[in-house]
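Q: prediction below, plus the sequence it came from.
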Amino acid sequence: MATPLTYTLLVNGPAYGTQSARNAYLFAQALIAKGHTLVSVFFYQEGVHNGSALTLPANDEFDLVKAWQALSLEHHVRLETCVAASLRRGVIGDQEAQQHHLKQTSLAKGFDQSGLGSLAEALLTQDRVVQF
């Protein structure tokens, strides 16, 4: 095999309604299986819905949020949702809930909220950034 590469994925599609996020997940599995390193997944625009703790698919449907969480745990992948895009769409983490005096959060366990600076850093430091 050629030299392993480091990757960050940029996911713009929601967990359900389009194939974008599912394709990103399948791509993540494939690149890890080939020996590459997935450093992080940055969820932006509608993609922040992948980090919602309030997603409840039917019993016979693939649970993409849980799949991202498992991938993160198993392979030490950072899952980051854009904080500004998340706030606009009701995906709220602990820090933002405190800052805005909200009583509840909706960010799924294992996901963090960060700014676009995190994505910019990935663009500068990873071998590849792939957008879905």
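A: That came through, no problem. Numbering: from 1, shown residues only.
Q: use CA for all of it now, contacts and neighbours both
A: Will do.
Q: buried residues in the longest helix belonging to the chain?
A: In the chain, with assignment by DSSP state H, the single longest helix is helix 20-33. Residues of helix 20-33 classed as buried: S20, A21, R22, A24, Y25, A28, L31, I32 (neighbour count, 16 or more other CA atoms under 10 Å).
Q: what are the boundaries of the strands in the protein?
A: Ranges of strands in the chain, per DSSP state E, are 6-11, 37-43, 78-82, 111-114, 128-131.
Q: nearest to E96, of those?
A: Closest to E96 of these is strand 111-114 (CA to CA; 8.9 Å).
Q: tell me what that closest one is packed against?
A: strand 78-82, helix 83-88 (3 or more CA pairs under 8 Å, 6 or more residues apart in numbering; DSSP states H and E).
Q: mean neighbour count, the ones you listed: which tops it?
A: strand 78-82 (a mean of 24; mean count of other CA atoms under 10 Å).
Q: before we go on, here's another structure to hold up against the first:
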Amino acid sequence: MNYTILVTGPAYGTQNASTAFLFCNALIQTKNKICSVFFYGDGVYNANNMTTPASDEFNLIHAWQELKKKYQVKLYVCNSSALRRGIVKNEKYFDRPYKIGNLAIFFQLSGLLELANSIKLSDRIIQF
């Protein structure tokens, strides 16, 4: 089956994002396909490169990046949600230059159209 995963919970503070990550791993192990993981609302905090967990905590941002590197899972971040929460690329937004953005590598800013396209290709959408 083909899945789209919608993550609306932040990387830390709730179990939404970590449960979504574990679910993605289970899908991969059972030979299902993940069309994309879309981070929306507070879920965009999963793409904040400046998040630094304690040394004895699981680094969820790094884990998402490894998922992308190892299995080519697309990691889309809602552009509007990201801007509202201060997550930007190394570009100009609204005539404000950001020389160093905080969008983590392997995460891609996109719009809701990308989510809609992913849902269209999927058999199931699961929200965390």
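A: Done, it's in. Nothing here was measured: the structure is a model prediction, and the numbers come from that model.
Q: where does the TM-score land?
A: Here the TM-score for the pair of chains, by TM-score structural alignment, normalised by the length of the second structure, is 0.94; 128 aligned residues with a CA RMSD of 1.4 Å.
Q: other residues contacting the longest helix of the first structure?
A: Under the contact criterion CA atoms under 8 Å, 6 or more residues apart in numbering, helix 20-33 of the first structure has outside partners 9, 11-15, 37-38, 47, 50, 64, 68, 132.
Q: in the second structure, what stretch matches it?
A: Per TM-score structural alignment, the counterpart of helix 20-33 of the first structure in the second structure is residues 16-29.
Q: and A85 of the first structure, what does it touch?
A: Y44, Q45, E46, V48.
Q: wait, the second one touches N12, no?
A: Yes. The pair Q45 of the first structure and N12 qualifies as a contact (CA atoms under 8 Å) at a distance of 5.4 Å.
Q: the two: which has the busier surroundings?
A: Applying other CA atoms under 10 Å to Q45 of the first structure and N12 shows that N12 carries more neighbours, namely 20 against 17.
Q: now do stretch 66-82 of the first structure: distance from first to last residue.
A: 19 Å (CA to CA, to the nearest Å).
Q: stretch 58-67 of the first structure now?
A: By CA to CA, one end of stretch 58-67 of the first structure lies 15 Å from the other end.
Q: roughly how far apart are A20 of the second structure and Y40 of the second structure?
A: A20 of the second structure is 13 Å from Y40 of the second structure, by CA to CA.
Q: overlap in contacts, those two.
A: By CA under 8 Å, 6+ apart, the residues touching both A20 of the second structure and Y40 are V7.
Q: so what corresponds to Q108 of the second structure in the first structure?
A: That one, Q108 of the second structure, aligns with D112 by TM-score structural alignment.
Q: out of everything not next to it in sequence, what's closest to that match?
A: Nearest residue to D112 of the first structure in three dimensions, chain neighbours excluded: E80, at 4.8 Å (CA to CA, 6 or more residues apart in numbering).
Q: quick one: what's aligned to that neighbour in the second structure?
A: E80 of the first structure maps onto Y76 in the second structure, by TM-score structural alignment.
Q: redo the buried residues of helix 20-33 of the first structure as CSV? Include distance to A120 of the first structure.
A: As requested, these are arranged in CSV below (distance: CA to CA, whole Å):
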residue, distance to A120 of the first structure
S20, 21
A21, 20
R22, 23
A24, 19
Y25, 21
A28, 20
L31, 21
I32, 22
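Q: tell me the one among those nearest to L87 of the first structure.
A: A21 (19.5 Å).
Q: give the contact list for C78 of the second structure.
A: Per CA under 8 Å, 6+ apart, neighbours of C78 of the second structure: F38, F39, Y40, G41, V44, L109, S110, G111, L112.
Q: likewise for V39 of the first structure?
A: Contacts of V39 of the first structure by CA under 8 Å, 6+ apart are T6, Y7, T8, H76, V77, R78.
Q: ok, N59 of the second structure to Y12 of the second structure distance?
A: 10 Å.
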